[in-house]
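Asker: Sequence and computational prediction follow.
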Amino acid sequence: MNAVIQTEGLSKEYGGTYRVKDLDLKILPKEVYGFLGPNGAGKSTTMKMLLGLAHPTAGSVHILGMPFTQENRINILKNVGSLIESPSYYGHLTGRENMEVLRRLLDLPQKNIDEAVHIVRMEKQMNKKVKHYSLGMKQRLGIAMALARFPKLLILDEPTNGLDPAGIEEIRELIQELPKKYDMTVMVSSHLLSEIDQMATAIGIINQGKLVFQGKMSDLNQQRQPKLLLCTSNNCRAVNLLKQYGPNLTEKGLLLPYLDNEAIGQAVQSLCENYVQVYRVEEHQRSLEDVFLEFTGKVVTL
């Protein structure tokens, strides 16, 4: 399957420091690709290079099957919509006037504008001047602008920034629908890991400019296998009694790999027969945040 975005060795250096280093991205058609990383990891820099807003120091970029060169740039960008860092707008104009400026610049039919505004649920706000919009309303307008061409590829940098919980849920549902409803591929960055967890079908994690994980959400979920925590009356003795399960002694108790019901029953029975009382058996599954922190070199505790 041809990738919608593919980079090889993509790098960007500023003042002798690499903000992005040897990045090999692969985003397939109709994916919602979640791009995760701590602040300053290189997410926005990467997206700017994909759009020609920053020139790579090294490496190559292919978008929609074409090399992203000066000659191909305009043709490629005709099929790309984007929202990077913050929306661009004329504050003294209304939302409707801003969308009309965009419509004329891109020579779009009016139905595109109406549909984009409807998707972000901004119909009732379009006659207000944008300078009076809340941050969330400005963000919605920016997303509508990015959608107006109904592009094959949509690149969104922190699209839920400034939105309340209800607005975040709406935008998440919108992004999930785009591949199915409009055949779009979406690349979305966010620091809200739980949101990426709920909307992305594939994920890339960047740390200090380097890609530390890339794959399907199902691949990442394999690294989130649940574990069992046993709290007993004598944890040190319990470790010796359950050696065959590979227990790990923590401050909170014994941490065991996930066991089926029969194995759990045998483990508890073994402890009880050796006069070790079992106070609690808890199942713990690592969250996406735990996996993210591990990939980015942070300490994760149970």
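Answerer: Looks like it arrived, so ask away.
Asker: Every contact and neighbour count from this point should use C-alpha atoms.
Answerer: OK.
Asker: Quick check: buried residues in the longest helix along the chain?
Answerer: The longest helix of the chain (DSSP state H) is helix 165-182. Neighbour counts over helix 165-182 (16 or more other Cα atoms under 10 Å) mark Gly167, Ile168, Glu169, Glu170, Ile171, Arg172, Ile175, Gln176, Leu178, Pro179 as buried.
Asker: For the first one, give its distance to Leu174.
Answerer: With distances defined as Cα to Cα, to the nearest Å, the gap from Gly167 to Leu174 amounts to 10 Å.
Asker: let's bring in a second one:
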Amino acid sequence: MRLLRTVLATVALFGLFGVVFGADDGDADEDQVAVELDGLRGCGAMRSGDGRRDCVRHLQRVLQVRGAPLEPSGNYLDDTTRYVTEFQTGQGLRADGAVDRRTLDALTDLPGDGRGWDLRRDCVSLRGPAGTAPGSAGGCVVTLRDRLAGRGVPAGRGADFDDAATAAVRTFQQRAGLPVVGVAGPQTRLALSLPQPASGAVASGCTPRGCLIVIGRAYTRDAAAVIPEDPFLRGVLADVISGIACAQVRAVPAVAVGCQAVGSYIVDTLAEALKTAATRGACVQVKVGYPAGRDTWSPLSIAPYNGANCRD
């Protein structure tokens, strides 16, 4: 399972303020961010079409800090709404693109004081410059590079989403079976936030006739802890998990086609199996086709397992 790899570590907050706001002095940078945060707090609730251009600029600059490649135009239009919605989704808030009190509090609570950036919760989609649009910059980009490096994908250094970052994201997406677009969107950020199995945590055996996969107890517990409950994120995870499962059964062409089409079933079944197995201290077994040593056909099955092949 090449996709479920992440480094469960925090990243120090650095290189953010100078990159986003272009100042040379660190204290001045922090002061500028504080001005934007205070300004946004003072604006209160906002929604698409809000005519308070200064307030909208505060919002857009705070979204920039969280990686949104936005120009601070002062116009609360589709792009701003989309990034607010994406941020709300990652935070588990009502994803309507409007800034209510809970969204405002979350937006203005920047990681700091030893807390690292969480790509899934603290950041929005990250990308390089496109035409006249700026690229992403700041702590989220630094964290993205670090996560990619932790997967063995060299991603360069710095807080600007440059060509090296784009190439690294494309490489990771190709290895993970995700759409190779060079943008760190919800699928890619979620994939980089899933727990990394230790050596031997996943035992798999695939033949041209079928597959048998056993996910170890420790990794089952870790994975169960990060299965998202939000419907939108479950949909994203469905795409990710279908890629994982199908990567294991591509040796069985007829099964692979059907596997790719049932991502939602896979994620719902896997989520329940992980939670149940974690509660019981068990493993999770995935089988399909005619696994080695089996004479009976099995449809795609994902279930808790506590047999002889279950390991820590």
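Answerer: In hand now; what should we look at? A quick note: this is a predicted structure, and the numbers were derived from the prediction, not measured.
Asker: Could I get the TM-score for this pair?
Answerer: Once superposed, the chains reach a TM-score of 0.29 (TM-score structural alignment, normalised by the length of the first structure), with 151 aligned residues with a Cα RMSD of 6.6 Å.
Asker: And the longest helix of the first structure, what does it pack against?
Answerer: Helices and strands touching helix 165-182 of the first structure, by 3 or more Cα pairs under 8 Å, 6 or more residues apart in numbering; DSSP states H and E, are strand 32-36, strand 185-190, helix 193-199.
Asker: can you put these in CSV and add distance to Gly265 of the first structure and mean neighbour count?
Answerer: Converted to CSV, these look like this (distance: least, Cα to Cα, whole Å; neighbours: other Cα atoms under 10 Å):
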stretch, distance to Gly265 of the first structure, mean neighbour count
strand 32-36, 40, 26
strand 185-190, 42, 25
helix 193-199, 33, 17
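Asker: of all those, which lies closest to Arg73 of the first structure?
Answerer: Nearest of these to Arg73 of the first structure, taken as Cα to Cα: strand 185-190 at 18.3 Å.
Asker: what angle do the closest one and strand 32-36 make?
Answerer: Strand 185-190 of the first structure and strand 32-36 are oriented at 30 degrees to each other (axes from the mean of the first three to the mean of the last three Cα atoms, to 10 degrees).
Asker: Report the angle between strand 185-190 of the first structure and helix 165-182.
Answerer: In terms of direction (the same axes, to 10 degrees), strand 185-190 of the first structure departs from helix 165-182 by 160 degrees.
Asker: on that earlier part again, closest to Met49 of the first structure out of the helices and strands packed on helix 165-182 of the first structure?
Answerer: For these, proximity to Met49 of the first structure was assessed by Cα to Cα; strand 185-190 is nearest, at 13.5 Å.
Asker: Distance-wise, check Arg101 of the second structure relative to Ser204 of the second structure.
Answerer: Here Arg101 of the second structure is placed at a distance of 47 Å from Ser204 of the second structure (Cα to Cα).
Asker: So those two - more neighbours on which side?
Answerer: Higher neighbour count among Arg101 of the second structure and Ser204: Ser204, with 16 against 13, using other Cα atoms under 10 Å.
Asker: hang on, Lys43 of the first structure packs against Val188?
Answerer: No. Using Cα atoms under 8 Å, Lys43 of the first structure is not in contact with Val188; the gap is 9.8 Å.
Asker: Between the two, which contacts overlap?
Answerer: Common neighbours of Lys43 of the first structure and Val188 (criterion: Cα atoms under 8 Å, 6 or more residues apart in numbering): Phe35.
Asker: circling back to that earlier point, looking at the buried residues of helix 165-182 of the first structure, which two lie furthest apart in space?
Answerer: Across the buried residues of helix 165-182 of the first structure (Cα to Cα), the longest gap, 19.9 Å, separates Gly167 and Pro179.
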